[in-house]
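Chemist: this one's sequence-less:
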C-alpha cells in the first residue's frame, strides 16, 4: 500500500504559495501582486475557472507561486478535490495554501492532496506527483493521513485482479490489517463452514478451486465503548454462476469484493484514529464460480438463521453470503450494524457511479450519514426500505426469493432481503456501492475507489455518542 502521507511537507518547510481563488476574489488579489503576475495571468487567459492551474514565474525566472481557480461560487458543489487535482500540475517542491479557505475547505484540500498521490503500482511503475503540501494549520494532519491510508487500502484491494485477490488473499489482507493494529481475527474456511453453520457462504463458494475456497473472516478490535459491526461483501470474482454473465459484464467483476475492501479501509481509519468503540468486521469471501458443484437456479437453501431461500438467479449471490454474515452479526448485540456491497446494477441505474445509495429506517442515523457525506465530500443518498415491496421477495415456496422477477426496484428488494437477516431491533444500514471510478477525476484516478466510508466515519461520533 502506498504511503500517501509523504505528500505532506513539514510545517517549517520553505514553501511556495498556491493561491486558491474564485472569480470574485481574483481582482482584489491581483491588486496586491507585482505587475508581472497580472500580465502573466492575462496572457494565459486565467479567470479563476474551476480547476485551472497557472504556475507563475518570478522576475528572475524561478517560480513565484501558482494560482488555482475555484470557479463560480454557485458551481462549486459540482467540483470535488480541486486542490488535489492541481497537485499533478505543480512543479516538484513544497507548497502551502493561500487564500480565503474555511476549515472545511482546508480539510478537503489536504485530503484531496494526499488522495491525488495514490497510484496503483503493483504491476507497472506508477509515479505519483512530487509536489508536497504544508498541511493547513486549521486541519488535523494526522487524521487526514489516517483517512487517506484507509482509502488507499480500499483502492489497492479493489484494483488487484482476481488471480491475485481471491478469498485467501483477501483473508491475508485482513490478517495484515489485524496484525498492524492489534486486532483479533478468526477465519472459518472450506467445508468447515458447513459445520459452523454458514450454509449460504459455503454453497455460493463451493464450486471454486480448492485454493480459492470460501471463508468467513471475522476481525475484532477495541475493549470499551459502543459496538459497531461492519459487514462487507467479499465476492472476489463473480462469473454469475450457472446464470453465467456475458463476457462484457465480467470485465469489472474483480471489484465485486468492493464492499469488503471498503469496510476494511473504514476499519483501518477507525483503528488508526483510536476511536473509543468496539469494532467487529465480518467478511464473507467467496468466488462465484462455474463447476460441477455449483448451486443451481431452483435450489432452495437454508440460511444460518433457518430462513429458506429460493434461488431464481445464481448471479444474485452477494445477498446470500451477506445473509449468513448478517445472521451471525445479529447473534451479538450491536449499537450499529452496517453492510456494504457492490450489490445491484439497479442502484447504478438509479444514482449513477458517483453516489453511494444507502438504506436505513432510523431518520437520525440517515441524517447523520447525509451530513457526514457532505462534510467529507463523500456523497451518499438515502433510499427507502419500502415495505409494500416485501411481497416481491416472498416466493411462496420458500421464505425468500433471491432474485424477484420483473426487474423493478432491484436495489430496494435486495436491501429488504438483507434486512430480514439483520436482527429485529438492530439499528441497521445498508450501502449499495459501486466501488469504481469509471473516469479519472481530481484525486480519484480511474479504478477502485472507496464510497461511503468517510461519510460513515464522520457520522459515528453523533450516531454512537463517541
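Modeler: That came through, no problem. Bear in mind that the values here come from a model prediction, so they are computed numbers and not experimental data.
Chemist: rest of the way, CA atoms for contacts and neighbours
Modeler: Will do.
Chemist: please, which helix or strand holds residue 414?
Modeler: For residue 414, the host element (DSSP states H and E) is helix 410-419.
Chemist: how about the contacts made by residue 373?
Modeler: Counting by Cα atoms under 8 Å, 6 or more residues apart in numbering, residue 373 touches 379-380, 452, 454-456, 458.
Chemist: once you drop chain neighbours, what's closest to residue 24?
Modeler: residue 72 (7.9 Å; Cα to Cα, 6 or more residues apart in numbering).
Chemist: neighbours of that neighbour, how many?
Modeler: Each residue near residue 72 was counted by other Cα atoms under 10 Å, and the total is 15.
Chemist: below is an additional structure, to be compared with the one above:
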C-alpha cells in the first residue's frame, strides 16, 4: 500500500515550493501584477484559473519556480481541489502560500495511490509531499487515505487472488493489529447455521469455500453497532449465468466487504467508543452440478423460506443470513454495504451509492455527512407497496422481483425482512468502481459512501470527545 504518512508532513519551515491558489475572478488582477516574463509564460500555458488547472511560475533563479493553481473557492477547499497537482507536479515538497490545506489534503494523498501488485508503474514520478500547518489533522487524514486505498486494493485484486480465504486474512490482520476477536463459520456449521450463505457458495471449489467472517472489537459495555459487507468474490450469475459483458467486472462483487473492512479500520483507528461487530458473508457464486437452482426453496437463518427466482440475485441471500446474525447481538445500528443491483446504477449512476434506511433522522444525518466530506449518497425509498413484487406462491418470499421494476428498492425490501424491527439500519447499494479517472480518483476499485458513513458515526458516537 502507498505510504501516505510520507506524503503529508508538518510544516516546520523546511524547503518547499509554494502553491498559490486563486479563483477565476481573481485572475486578471493577479496576472496584471506579474512581471512581463511571467505573464508571457502564463499565457503560453493557457492558464485560466479554472478548477484543476495549474501553471508553473518562474522565479528569479534558474531553478527557482512555484505553482499557481485554480480553485472554485479558496476559503472552502474541497477534497479534490489539489489532486491534479499531486498527480502532475514533479517530485518534491510543496506548501500553500496561505490558508489551510483542510480537506484538500485527502485528495493530495489519494491522487498518489498506485495498484502495483502485478505491474510496477515505471513512469510514475516520485512522491509529492504536502506540508501543512494542520498538524493535528494529519493522522486522521492519513487514516482515511489508507482506508480508501484498502478498498481500492481489495476490489482491484482479481478473484483468483481475492477469494473467501483472502477476505478472512484481511479481517484477521485487522484483528491481530488491534486486539479484535475473530470467529469464522464454515463447512457443516455454515450449512446448518447460515443456510443461504452455504447455498450460494457450495458450488465453488473447496479452496473458495463459503464462510461467515465475524470480528468483534471495543468495550462490550459501549453502544453496539454492526457493519456488514457483501463478500461475493466472483459472481458468474450461477445457473442464471451472466453474459460475458456482465461478468467482466465481477471481481468487484466483494466491494461491500471491502467497504465494511475499511470502515472497521477507520472506527478502530479513531478509537470510537463503540462495540463493533463486523460481519463479512463471503462466497463465490459458481456453477457446478451441486449449484443452487432457479425454483429451489432455501430456508434462512431467521426461518423464512425463500424461493429462488434468479440465482444471480445471490448477494441479498448471503446478506440476509448475516443481517439476522447481526440482529442477534441487539445492536442499536446496523450498516451494510453491497454491490447489490444494476438497477441502482441505472437510477443514480456509478458515483452515487443508493441509500436506503428505516430511520428518518439517519437519512438526514448521512446526507449532511456525505456533503461535508465530498462523499455523497442518494436516498431511494423503502416503498412497502413493492413487497408484493417479492411474493412467492410456495414460500415466504421470492429473492427476485418479477417484471424488472424497482430492482434496487425490492432488493432493499428483501434485506429489510432480516433486520430486527425497531433497529436503525442503513443499506448502501454501492458500485465500488470508478469507470473513468478523475483527479484523485483513478479508474478501478473505489470507496463510495465509506467516508460519509464514517463521518456519521463520528458525529453520532464521538461528539462528546
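Modeler: Structure's in. What do you need? Since the structure is predicted, the reported quantities are computational estimates derived from the model, not experimental observations.
Chemist: superposed, what's their TM-score?
Modeler: With the length set by TM-score structural alignment, normalised by the length of structure 2, the two chains reach a TM-score of 0.94; 458 aligned residues with a Cα RMSD of 1.9 Å.
Chemist: how close does whatever helix or strand comes next after the helix holding residue 414 of structure 1 sit to structure 2?
Modeler: Next in sequence after helix 410-419 of structure 1, counting helices and strands by DSSP H and E, comes strand 428-432. For strand 428-432 of structure 1, the mean deviation from structure 2 after alignment is 0.4 Å (mean Cα distance after the TM-score superposition for structure 1).
Chemist: structure 2: matching residues for strand 428-432 of structure 1?
Modeler: Under TM-score structural alignment, strand 428-432 of structure 1 corresponds to residues 425-429 of structure 2.
Chemist: corresponding residue for residue 216 of structure 2 in structure 1?
Modeler: Matched across to structure 1, residue 216 of structure 2 falls on residue 220, judged by TM-score structural alignment.
Chemist: measure that match to residue 238 of structure 1 for me?
Modeler: The gap separating residue 220 of structure 1 from residue 238 of structure 1 is 27 Å, by Cα to Cα, to the nearest Å.
Chemist: the two: who's more crowded?
Modeler: It is residue 238, of residue 220 of structure 1 and residue 238, that has more neighbours when counted by other Cα under 10 Å, with 28 against 19.
Chemist: touching, the more buried one and residue 290? I think so.
Modeler: No. Residue 238 of structure 1 lies out of contact with residue 290 (Cα atoms under 8 Å); the separation is 9.6 Å.
Chemist: next up, the contacts around the closest residue to residue 215 of structure 2 other than its chain neighbours.
Modeler: Excluding the flanking residues, the one nearest residue 215 of structure 2 by Cα to Cα, 6+ apart is residue 182, at 4.4 Å. Neighbouring residues of residue 182 of structure 2 by Cα under 8 Å, 6+ apart: 171-172, 175, 213-216.
Chemist: filter those residues down to the ones in helices?
Modeler: Using DSSP state H, the members of these that fall in helices are 171-172, 175.
Chemist: tell me, how many residues neighbour the nearest residue to residue 32 of structure 2 once chain neighbours are set aside?
Modeler: The shortest distance from residue 32 of structure 2 to any non-neighbouring residue, by Cα to Cα, 6+ apart, is to residue 39 (7.8 Å). A total of 16 residues lie near residue 39 of structure 2 under the criterion other Cα under 10 Å.
Chemist: trace residue 406 of structure 1 over to structure 2, please.
Modeler: In structure 2, residue 406 of structure 1 lands on residue 403 (TM-score structural alignment).
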